[in-house]
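*Asks:* this one's structure only:
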């Protein structure tokens, strides 16, 4: 978990192996802190407890978030972020300065410090 600790910015959405950048002006972040994740999905914020790493799999408890409505770009990014994290388990791959989180359905997020 140590290599993941701290704040990360989502700089790409992964679908079918392709990475798409976030729309201009939309910012999403994920922070890993002492067994917990904090998420800002582009509009709403949330968190989950019980974050554990086993090999290259991260498992965490239910993700709880605020429920504000934002513009279409922010909501599209938020939907992608919460879809990836919403199952409570992702695999991760470190590639230089980037980390890719992927859920069981193959949807993913590329993160950078």
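*Replies:* Thanks, I have the structure now. Bear in mind that the values here come from a model prediction, so they are computed numbers and not experimental data.

*Asks:* from here on, contacts and neighbour counts on C-alpha atoms
*Replies:* Noted.

*Asks:* just the helices in the protein please.
*Replies:* 72-85 (DSSP state H).

*Asks:* how about the residue nearest to residue 84 when sequence neighbours are not counted, what does it touch?
*Replies:* Nearest residue to residue 84, sequence neighbours excluded (Cα to Cα, 6 or more residues apart in numbering): residue 103, at 5.4 Å. Listed by Cα atoms under 8 Å, 6 or more residues apart in numbering, the contact set of residue 103 reads 84, 85, 87, 89, 90, 91.

*Asks:* residue 110 is in contact with the first one, correct?
*Replies:* Just to be clear, that refers to residue 84. No: in this structure residue 84 lies outside contact range of residue 110 using Cα atoms under 8 Å: 11.0 Å.

*Asks:* re the thing from before, among the contacts of residue 103, which two are most distant?
*Replies:* 87 and 91 (11.5 Å; Cα to Cα).

*Asks:* quick revisit: and for residue 84 and residue 110, which residues touch both?
*Replies:* In terms of Cα under 8 Å, 6+ apart, residue 84 and residue 110 are both contacted by the residues residue 101.

*Asks:* here's the one I want to compare it with:
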């Protein structure tokens, strides 16, 4: 009886040992297989998604926008700048004029015939009734003007081509809406130079490129 009891105990111990060994081996197998999935997920997803998008956006779009706008717009704007050239050409025109002698312009009734604006130098504005807008210089340094229904006089200084018309004492009558007396009286005080071209008297107001053309209306009486 003791031998049977001992053998039965041995069998039970062996059975328990086998079950324990099997369960231990299964647990180890699950632990070894478990880290495989997280290792795959952590290594693949960040590497593929992170560097791809910023690399494409930062290198392509800014480079195209900066180069296209700066290259196309900058020279076009600088090429269209013309006031410097026009100012230089107008200044050189007055400097190249031949000096005017007072004997060639005094005691003549000069009639304002047309006006050339610097904004449209290729055209001239014709003055209606030039005999109503006159200018006469005299040897004693005085000048006489007629501005439509108004008239007056002042003093002038002529040195070569430089002409300065002093303040004028003039009547102040309303000549009507179609009169050009306002334009005439506003231009004369700004005259800086004078010239003779093809028998016409040409006055140069302060705005470079502007010209006032006068025709010879005959002898003027003081």
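*Replies:* Cool, the structure landed. Note that this is a predicted model, so its numbers are computed, not measured.

*Asks:* picking that back up, relative to residue 68 of the first structure, which of the contacts of residue 103 of the first structure is nearest.
*Replies:* Of the contacts of residue 103 of the first structure, the one sitting nearest to residue 68 of the first structure (Cα to Cα) turns out to be residue 85, at 18.2 Å.

*Asks:* quick check: the closest one vs residue 96 of the first structure, distance?
*Replies:* Noted for residue 85 of the first structure: a distance of 22 Å to residue 96 of the first structure, by Cα to Cα, to the nearest Å.

*Asks:* in contact with the residue positioned nearest the centre of the second structure, which residues?
*Replies:* In the second structure, the residue lying closest to the centroid (Cα atoms, centre = their mean) is residue 77, at 7.1 Å. Listed by Cα under 8 Å, 6+ apart, the contact set of residue 77 of the second structure is empty.

*Asks:* so it belongs to a strand, correct?
*Replies:* No: assessed with DSSP: H, G, I helix; E, B strand; the rest coil, residue 77 of the second structure is helix; it does not lie in a strand.

*Asks:* against residue 83 of the second structure, how distant is it?
*Replies:* Here residue 77 of the second structure is placed at a distance of 13 Å from residue 83 of the second structure (Cα to Cα).

*Asks:* ok, now residue 104 of the second structure?
*Replies:* 35 Å.

*Asks:* map residue 11 of the second structure onto the first structure.
*Replies:* When the first structure is aligned by TM-score structural alignment, residue 11 of the second structure is left unaligned.

*Asks:* what's the neighbour count on residue 11 of the second structure?
*Replies:* For residue 11 of the second structure, the neighbour count with other Cα atoms under 10 Å is 12.

*Asks:* a helix runs through it, doesn't it?
*Replies:* Yes: counting by three-state DSSP, residue 11 of the second structure falls inside a helix.

*Asks:* centre of the chain to stretch 53-62 of the first structure, how far?
*Replies:* 13 Å (Cα atoms, centre = their mean, to the nearest Å).
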